[in-house]
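> Here is a sequence with its predicted model. Questions after.
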Amino acid sequence: MRALPTVLLLLVSCVLALPVLALVGSWAQWDAQTAGILREMSATVLPEYLWVTVQLVVMVGIGVVAMGVPAAVLVTVFEFRGRRTFEWLLLLPLAMPAYVTAYAYTDFLQFSGPLQSWLRATFGLEGRLLPDVRSVWGAAWVFSFSLYPYVYLLARTALAERAPQLMEAARLLGAPLSRRLREVALPMARPAVAAGTALALMEVLADYGVSVYFGIQTFTAGIYKAWLSMDNRIAAAQLATVLLVLVMGLLWLEQRAQRRLRFASSATARASSGEARPITLRGARGALAWVLCLLPVLMGFALPVAFMLRPLSADWSVLPWDRFLVWTWNSVRLGTTTAVLAVLAAWFLAYSLRRAPTLLRRGAVQVVSLGYAVPGAVIVVGLLLPVGWLQVRWPDSGVGALVTVTVWGLIWAYLVRFVSVALQSMQSGYARLPRSLDESARMLGATGVELAARVHWPLLRRAAFAAGLLVFVDVMKELPATIVLRPFNTDTLAVVANQLARDERLGEAALPSLALVLVGLVPVVLLSRTLRSERRSVDAELL
């Protein structure tokens, strides 16, 4: 009986890690056809895939740093009109899926869009007046304004802890403002900036909607072509392992940067910041700070929403309201089911690790935690490999039909991708529970199940709710796994928005796109409330 929890833990971990393990195992199935396809792709299209992906990664990396770092420095080190409002406004682009932002900018900036049409009509010009937004630079633009909050949020957290008092100490030593920023604030934020940039670039590598809609040849697009166009799952899986290695490299960089985020957070350190007040900016400097904070919010949230509202309000009669309810129900049903299962799985994994943190259990949990860093396209390929292998050997088992014809295959892919999100929240909840609760419950004769259900769960409800909410929102926005694995007549808001946008029916695509934005606003609002409550607690401590 004592070995039963360990066996269940390993079973759950294997189910959730199976797609990644299948990708690694695909190299054992090397054959002449696969070798020929990979050789041909290496000589023709793979260099372009790699070059475009590298271009995109470099441009987005520069873009998120150029917007996230100044915004974080301004709202933590300086005081100017509207600073407290910008603290949460700068988080709003997190609610916008990148592919929705791409649809909005394409509708407004394309040749037949309102901007170029107005320019031609007003100034009597002809032809294309702006570069084509459906390009690598256009994708970099979209990703930069959609993902800079990762850098902003982590850099702001790192700077808010100790930057004011250290900047004040440097001022007392005679350092000018430019030197204080260059030699105090920026080095302090460097690990956070590296971690936030790595997270943003992982999202870029995992993207499917923007690259396919813009027609740019990224590595993810190459995986789908090897799989769907050339009908070779093994070649697609082996290409996916290359992308997996790149993602693991970025994950290692992010974790290494996170380990370097070590700042004093004691009450004494916080109280000492009471002597250091933010630097007040007035006049032209205050206006410049206001513009630098407003620009990312406008480009990443306000303007895309306005661009989507324009075709939505132009002709309400073309909107498919009856089908919209069906798409919403499918999205909500999949999101709710996945969120409940993810919270239960994360609760079991976190409880198992708390009960006996052995090396085996820690390794199993770490393997499961890798799922969020794996792109949805990679998970789909890794998921269908073992399913196809079982279907070939046992055609009457029904495994293939269960995964590809019902929603359970899609939910499985969602769990592989997003259970780590719930796991982080549940582990954070357990970290706040003292071990004395467990010892007291055991002294009163509580078993393992009773301890988890009657002692831990009432104290973990808020963490579980937050975990379920985050998973629900991520499932609602997930595109590549849903496109491939959804059963017939199970279109979701994300899939329909992508299909309508690719058919140039942007007026109809605006409705499901804006619904996704509204859903994405929920965790952003909760995050901003958490940050405000933390600031109030620090202010109260200083008083």
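Nice, thanks for sending it over.
> only C-alpha atoms for contact and neighbour calcs from this point on.
Will do.
> Relative to its centre, which residue of this protein is most distant?
Gly124 (43.9 Å; Cα atoms, centre = their mean).
> Let me know the secondary structure of the spatially most central residue of the chain.
By Cα atoms, centre = their mean, the chain has its centre lying nearest to Glu203, at 5.8 Å. State at Glu203, reduced to three classes by DSSP: H, G, I helix; E, B strand; the rest coil: helix.
> ok, it to Ser144 distance?
Using Cα to Cα, to the nearest Å, we find Glu203 at a distance of 11 Å from Ser144.
> do Gly25 as well
For Gly25 relative to Ser144 (Cα to Cα), the value is 35 Å.
> Name the residue in the two with the higher neighbour count.
The neighbour count for Gly25 versus Ser144, taken as other Cα atoms under 10 Å, is higher for Ser144 (28 against 17).
> Next up, identify which helix or strand that one is on.
If you go by DSSP states H and E, Ser144 is part of helix 136-172.
> Kindly report the same for Pro395.
Of the helices and strands defined by DSSP H and E, none includes Pro395.
> Please apply the same query to Val64.
Counting by DSSP H and E, Val64 is part of helix 46-77.
> again, but for Val365
Using DSSP H and E, Val365 maps to helix 359-369.
> Packing partners of that helix?
With contacts defined as 3 or more Cα pairs under 8 Å, 6 or more residues apart in numbering; DSSP states H and E, the packing partners of helix 359-369 are helix 4-25, helix 321-355, helix 408-431.
> want to compare, so here's the second one:
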Amino acid sequence: MKRTYLPDGWTTLLIAICAFVTGPIAVVLYHLLLPGDDHWAHMSEHVLGRLIGNTVFLTLGVLSGTALLGVGLAWLVAAFDFPGRAWFRWAMILPFAFPTYVLGYVWIDILDVAGPVQGLLADLLGEKPAWFPNPQSGGGLMFVMTLAFYPYVFMLARGAFEQQGRRALEVARVFGYTPGRAFFKVVLPMARPWIASGLLLAGMETLSDFGTVSIFNYDTFTTAIYKAWFGFFSLETAAQLASMLVLATLGLLLLEKYFQHRKRFYQVSQSDRQMAPFRLHGWRGWALSGLFATVLALGFGFPLLHLLYWLAQTLSTELRGDYWEWLGHTLFLGFLAALLLGVTATLLAYAPRLKRHRWMGGLVALATMGYALPGSVLAVGVYIPLVWLDDRLYTWITTHTRWEPQTLINGTVIIVLAAYLVRFLAVAYQPIQSAMQRIRPNMDESARSLGYSRLAILRRIHLPLLRNGLLTACLIVIIDVMKEMPITLMTRPFGWDTLAVRIFELTSEGHYERAALPASMLVLTGLIPVAMLMWVGNREKDDGARQVAADHE
């Protein structure tokens, strides 16, 4: 007798989440099946090769830079004690507060011919240096994106290194490994799932970025999509280019799943939770402090000072009451999206533990691909089906009732939040999934043997252990949503502006100095969730220290 598989409630929930999230992606991928128009034929023959080369070159460069900077700084702050370590341990994520496009146009002005750097060199050398590189180049773009995205890798890698404890290094030394070899052979492989999560976020952020690459005049798939859509009014060509980005991201996800196959690392000893850093004395400790201070100055300090310099020149003429309303809209969307995405990502990370089917892992991978879609294309992918649903609901309501609603879905923040759900689910999922990997499967099995339901296991066992990962995910979502520009610009209700929309309006007209006010407000507001991220990390560290002390007692 042939058995039929009937999905349970959790499997049905996972399928429903994935169906909702992948619907806009399916709308985009559907255009691969359609014949291209004349503009697509011209682009594929003359432009596509250059776009692929530029996109691959930029992505590999940013991934290399974020891996080197993020992993290197994370290991140094986890393994060594030096002056200022307690502060640098969390201050290094301050670049999170800067929107990448703001960081880009600020650094262009700093390094430009008329900027302060070349002006200082001219004063010292007597003339403008001819050897100074062009800041608006591929190298300058990689520099800015590395400074903007390395906190993804740093934050996750630092937590992984600190959670490994001393025992792994001690075992490696027993087998005769030098400290350097122990790092590459033992420590780094054990931290690879968390490092890979950070690199995936940085890579997808690079693939989907539009604002920064357009400021640097560096053609990638995203700039080509915008030109096809708004310059040539060819939505078909834009969607076909976007589908290639989706396939590229799927390839990255499948490649990482392949290398992580059957490799899971669980924390097996509570008493060995924290790594004891090695104290550096003298010039070595101060040199390390100088390294961290330099990176932090480049990614946060210098750009903030330059932005505040612009702000001082324009504040008296720019500040008006509208800015407080735009700030309120920005915070409202950030917190509402964090709540929605925190719940959804937790369910998405928990459901595959209940049913270990390979196809469920594929659904999760597909559901987190929206991060690679350009915001504007994703906005259209969400907008089309939801407006269709809005029309059907309106027809049904007016036919069967006497109520004639003014708005249902279209013209509300529902479309904005739906697009955020697709766009930022990977951002919320990765920290929660990284925390979920530390929970041993036998804990679930033991709870089931005691009669706990699956919902009770999630509520009473997983959520307390996922507390820091869940809070980290929500805070990162708040930061990213406040900085997001294309989705908000295209799907917001009429007249419902945010700080990011105001920045776009001013920078698109070349008013960089006037954009300093909304940019400064956005950066300073973003410092609040960044500070909370620091607090979460410090609390996690204190909890670990208390647990170690309790275990030793």
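In hand now; what should we look at? None of these values were measured; they are calculated from a predicted model.
> Quick check: which of the helices and strands packed on helix 359-369 of the first structure is nearest to Glu183 of the first structure?
Closest approach to Glu183 of the first structure among these (Cα to Cα): helix 408-431, 33.5 Å.
> roughly how far apart are the residue farthest from the centre of the first structure and Arg260 of the first structure?
Gly124 of the first structure is 58 Å from Arg260 of the first structure, by Cα to Cα.
> repeat for Val392 of the first structure
In terms of Cα to Cα, Val392 of the first structure sits 49 Å off from Arg260 of the first structure.
> coming back round to it: beyond the helix holding Val365 of the first structure, next helix or strand please.
Later in the chain than helix 359-369 of the first structure, the nearest helix or strand by DSSP H and E is helix 376-393.
> Which positions within whatever helix or strand comes next after that following helix qualify as buried?
Scanning forward in sequence from helix 376-393 of the first structure by DSSP H and E, the next helix or strand is helix 399-404. Buried residues in helix 399-404 of the first structure, defined by neighbour count with 16 or more other Cα atoms under 10 Å: Val399, Gly400, Val403, Thr404.
> again, but for stretch 58-69 of the second structure
Using 16+ other Cα under 10 Å as the test for burial, stretch 58-69 of the second structure gives Leu58, Thr59, Gly61, Val62, Leu63, Gly65, Thr66, Ala67, Leu68, Leu69.
> residues touching the first one, list them.
The one in question is Leu58 of the second structure. Contacts for Leu58 of the second structure (Cα atoms under 8 Å, 6 or more residues apart in numbering) come out as Gly138, Met142, Thr206.
> That one maps to what in the first structure?
In the first structure, Leu58 of the second structure lines up with Leu56, judged by TM-score structural alignment.
> Could you count how many residues lie near whatever residue of the second structure lines up with Val136 of the first structure?
Aligned by TM-score structural alignment, Val136 of the first structure pairs with Gly138 of the second structure. Per other Cα under 10 Å, the neighbour tally for Gly138 of the second structure reads 18.
> my guess is Gly138 of the second structure contacts Thr220, does it?
No - with contact defined as Cα atoms under 8 Å, Gly138 of the second structure does not reach Thr220; the gap is 11.0 Å.
> And for Pro375 of the first structure, the neighbour number?
Number of residues near Pro375 of the first structure (other Cα under 10 Å) recorded here: 24.
> Same check on the one 3 residues further on?
As a burial measure, the neighbour count of Val378 of the first structure was computed by other Cα under 10 Å and equals 26.
> Average offset of the helix holding Ser144 of the first structure relative to the second structure?
Its aligned residues in the second structure lie a mean 2.6 Å from helix 136-172 of the first structure after superposition (mean Cα distance after the TM-score superposition for the first structure).
> So which bits of that helix are buried?
Under 16+ other Cα under 10 Å, the buried positions of helix 136-172 of the first structure are 136-170.
> Could you give me the buried positions within stretch 350-358 of the first structure?
For stretch 350-358 of the first structure, the neighbour count (16+ other Cα under 10 Å) marks Ala350, Tyr351, Ser352, Leu353, Arg354 as buried.
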